[in-house]
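Colleague: Sequence unavailable; structure follows:
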């Protein structure tokens, strides 16, 4: 064998051996993972979004063969819980279940976040997205988005919409709707999201952008009307309710979804294992029915799709923040 060819073959062999040697521990680790209980941090108070994680928890534990324990670490708009995971070992035993507000919206509202939403986490899957709607008080003489826009244009500044505070998702939704429709609505900020729908039902505000689950009982009681789904597509559980894009083509609501993350550096075999478990859990007919009947779109994205969504939604949020004029604290 000529010397050069011999050197090339030897180099290839060395590289192949190095790759296999490097990959072997990760493969072995993934096969034995999980070997102990997994901790899932939810950066919100108990009884909040952890409720949605608990729906699929029994199925996940069956598939993983280990306990999965939810740990609520609320505070600083989710930053305390998120930082805890960002500083945890990337071994698959410490995970974060959070809304898009924690890793997409917060960076534009808090310039002193103790973590980088892209560099400090390993995306695993976008799991769910609550179905938001455009809702109005029952007395408002409109029955569609088009009629709402016509009424708002005839009565500039007289209609109000509620939010859970400046920089909240309902605030962003309201401002995005105003910009897309070219109408003037008065923003009424409340201290929390739980106040919005009761205030709408009482007639103290005219319009709101809540999740469908929060407004159903008020619709059944005849106090609130739902005009459209705040999305580009209709929701299969509400086939007769149009999407807002049917009246406002290209409209985009503020990002709102629930996802699972690990710390940065989480080995890909562990990511793949967790992702597969999530997808299998979401495809369980009973679990899917519970989520959809509760007003959620079931997603189960790949890690790559979640990364792309985070980047696109961050760019959109940056535009919203700039147009509203919000300054980071």
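Modeller: Thanks, I have it. These figures come from a predicted structure and were not determined experimentally. Numbers count the residues shown, from 1 in each chain.

Colleague: Going by C-alpha atoms from here, please, whenever you check contacts or count neighbours.
Modeller: Noted.

Colleague: Strands of the stretch 1-150 of the chain, start to end?
Modeller: Under the criterion DSSP state E, counting those that start in this stretch, the stretch 1-150 of the chain contains strands at 38-42, 68-72, 94-99, 121-130, 133-137.

Colleague: So what's the residue count around residue 179?
Modeller: By the criterion of other CA atoms under 10 Å, residue 179 has 15 neighbours.

Colleague: Am I right that it is in a helix?
Modeller: Yes - assessed with DSSP: H, G, I helix; E, B strand; the rest coil, residue 179 lies in a helix.

Colleague: if I look at it, how far off is residue 324?
Modeller: Going from residue 179 to residue 324 by CA to CA, to the nearest Å gives 10 Å.

Colleague: list residues touching both of these two?
Modeller: Residues touching both residue 179 and residue 324 (CA atoms under 8 Å, 6 or more residues apart in numbering): there are none.

Colleague: before we move on, back to that, out of the strands of the stretch 1-150 of the chain, which comes closest to residue 288?
Modeller: strand 121-130 (10.4 Å; CA to CA).

Colleague: how far off strand 94-99 does that closest one point, in degrees?
Modeller: 40 degrees (axes from the mean of the first three to the mean of the last three CA atoms, to 10 degrees).

Colleague: where exactly do the helices run in the stretch 201-329 of the chain?
Modeller: With DSSP state H, counting those that start in this stretch as the criterion, the stretch 201-329 of the chain has helices at 212-220, 268-282, 285-293, 303-324.

Colleague: For residue 30, find the nearest of the ones you listed.
Modeller: helix 268-282 (5.5 Å).

Colleague: coming back round to it: quick check: which of the helices of the stretch 201-329 of the chain is nearest to residue 188?
Modeller: Residue 188 lies closest to helix 303-324 among the helices of the stretch 201-329 of the chain, at 14.5 Å (CA to CA).

Colleague: here comes the other one, which I'd like you to weigh against the first:
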């Protein structure tokens, strides 16, 4: 077993790609039962626009309006085997935490931290220590434990009456799609790749059938399930189709999923968090075991993300009885040169 320098928190064996799923599972809760109570201004969300797992947290934070309660620090799109870094900031130092390597926040809590340094992570600003990097639970807690600080009109992304169904859908989307593309890209031999490829496209066919008659994955509004699927779909043609050899079809050749993805991309809080330039830089530069030349492709043309999708005909409203989020903060906007149009 060898640790993959490309993907902190994962490893590659001669066969199937394995993801290390042992995270810091401390939770930030309203009652503070794990020692980390929800307090506005106390924590900083550390993310990277390049990473699909971190992109989820940026979307959910935007949709719920948590900007004033939870600050955002952004790592650059590339890293080495040591850590994600704050190379986008002046002096390559996070202006709040005062560190260059995200690993410093991990080591501040666990001096012998043995695992990969991953984003997203939530850091306790007062101590400089990572509170949690459990990305799957993190966004659920944003919806539930941080409810006191949601904006007026925030959508119910994890409504109680739909949680069981959301959990079931999320489990399959995670194992077969979110992680499935990585299983293809980092397969250690032909048999492992073939099996991963078949599993991925079986799941995409299932999603196509599900979404052919309903606008969103669960219920008639956007939920946590849509956020989790979107961050993989938006990376599919720029990265996964070629770089990870997920090439039965492009997303643009899957009419239902392509329309669904454009519907979400054009929904405030989704597309305005996506930086296609950083996404491509991350995968093609960091994954030297797959792309040793580190050449970043110029394509594909992304202007088609802004074309009409026609999904309104299926009914449903993205925010239910709520409202769209306001435009992103000026300091958090994706550079226009990194977006379609």
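Modeller: Right, received. Where do you want to start? Everything numeric in this text was worked out from a predicted model, so none of it was measured.

Colleague: So after superposing, what's the score?
Modeller: Scored against TM-score structural alignment, normalised by the length of the first structure, the superposed chains reach a TM-score of 0.32; 160 aligned residues with a CA RMSD of 5.8 Å.

Colleague: hang on, the earlier thing: let's have the helices of the stretch 201-329 of the first structure in TSV, adding mean neighbour count and distance to residue 106 of the first structure.
Modeller: Shown next, in TSV, are the helices of the stretch 201-329 of the first structure (neighbours: other CA atoms under 10 Å; distance: least, CA to CA, whole Å):
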stretch	mean neighbour count	distance to residue 106 of the first structure
helix 212-220	17	24
helix 268-282	19	25
helix 285-293	15	26
helix 303-324	16	10
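
Colleague: and those helices as TSV, adding distance to residue 72 of the first structure?
Modeller: Formatted as TSV, the helices of the stretch 201-329 of the first structure follow (distance: least, CA to CA, whole Å):
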stretch	distance to residue 72 of the first structure
helix 212-220	22
helix 268-282	20
helix 285-293	21
helix 303-324	23
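
Colleague: To residue 55 of the first structure, which of those lies closest?
Modeller: Nearest to residue 55 of the first structure among those is helix 285-293; the distance by CA to CA comes to 6.8 Å.

Colleague: list the helices and strands that closest one packs on?
Modeller: If contacts are counted by 3 or more CA pairs under 8 Å, 6 or more residues apart in numbering; DSSP states H and E, helix 285-293 of the first structure sits against helix 50-64, strand 296-298.

Colleague: same for the first one, what does it pack against?
Modeller: Here helix 50-64 of the first structure touches strand 68-72, helix 268-282, helix 285-293, going by 3+ CA pairs under 8 Å, 6+ apart.

Colleague: now with 7 Å?
Modeller: Applying 3 or more CA pairs under 7 Å, 6 or more residues apart in numbering; DSSP states H and E, one finds that helix 50-64 of the first structure contacts helix 268-282.

Colleague: same question, the last one
Modeller: Secondary-structure packing of strand 296-298 of the first structure (3+ CA pairs under 7 Å, 6+ apart): strand 121-130.

Colleague: Just list what the strand it packs on packs against, helices and strands only.
Modeller: strand 258-263, helix 268-282, strand 296-298, helix 303-324.

Colleague: now residue 58 of the first structure: how far from residue 286 of the first structure?
Modeller: The value you get for residue 58 of the first structure to residue 286 of the first structure, if CA to CA is used, is 12 Å.

Colleague: I should have written residue 292 of the first structure there, sorry.
Modeller: On the measure of CA to CA, residue 292 of the first structure and residue 286 of the first structure end up 10 Å apart.

Colleague: quick one: which helix or strand includes residue 161 of the first structure?
Modeller: Assessed by DSSP states H and E, residue 161 of the first structure sits inside strand 160-163.

Colleague: Report the contact partners of residue 298 of the first structure.
Modeller: Residue 298 of the first structure is in contact with 127-129, 288, counting by CA atoms under 7 Å, 6 or more residues apart in numbering.

Colleague: Which of the helices of the stretch 201-329 of the first structure sits closest to residue 171 of the first structure?
Modeller: Closest among the helices of the stretch 201-329 of the first structure, using CA to CA: helix 303-324, at 9.6 Å.

Colleague: For the closest one, which helices and strands make contact with it?
Modeller: In terms of contacts (3+ CA pairs under 7 Å, 6+ apart), helix 303-324 of the first structure is packed against strand 121-130.

Colleague: Of all the residues in the strand it packs on, which ones are buried?
Modeller: For strand 121-130 of the first structure, burial by neighbour count (16 or more other CA atoms under 10 Å) applies to 121-130.

Colleague: Closest to residue 22 of the first structure out of the residues you listed?
Modeller: If you rank these by distance to residue 22 of the first structure using CA to CA, residue 122 comes first, at 20.1 Å.

Colleague: just checking, what packs against the strand or helix carrying residue 58 of the second structure?
Modeller: Using DSSP H and E, residue 58 of the second structure falls within helix 52-64. Where contact means 3+ CA pairs under 7 Å, 6+ apart, helix 52-64 of the second structure is packed against helix 135-144, helix 224-233.

Colleague: Output those as TSV; include the columns mean neighbour count and distance to residue 257 of the second structure.
Modeller: Converted to TSV, these look like this (neighbours: other CA under 10 Å; distance: least, CA to CA, whole Å):
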stretch	mean neighbour count	distance to residue 257 of the second structure
helix 135-144	20	23
helix 224-233	23	8
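
Colleague: Can you say which of those is nearest to residue 171 of the second structure?
Modeller: Closest among those, using CA to CA: helix 224-233, at 9.5 Å.

Colleague: tell me which strands and helices the top helix by length along the second structure is in contact with?
Modeller: Longest helix in the second structure by number of residues (criterion: DSSP state H): helix 190-211. Secondary-structure packing of helix 190-211 of the second structure (3+ CA pairs under 7 Å, 6+ apart): helix 180-185, helix 255-265.

Colleague: hey, which of the ones you listed is tucked in deepest?
Modeller: Among those, helix 180-185 has the highest mean neighbour count (mean count of other CA atoms under 10 Å), at a mean of 25.

Colleague: Distance-wise, check residue 153 of the first structure relative to residue 147 of the first structure.
Modeller: For residue 153 of the first structure, the distance to residue 147 of the first structure - CA to CA - is 10 Å.

Colleague: If you count surrounding residues, which of those two has more?
Modeller: Each of residue 153 of the first structure and residue 147 has its neighbours counted (other CA under 10 Å); residue 153 has more, 17 against 13.

Colleague: Report the angle between the strand or helix carrying that one and strand 133-137.
Modeller: Assigned by DSSP H and E, residue 153 of the first structure belongs to helix 145-154. Following the same axes, to 10 degrees, one obtains 60 degrees for the angle between helix 145-154 of the first structure and strand 133-137.
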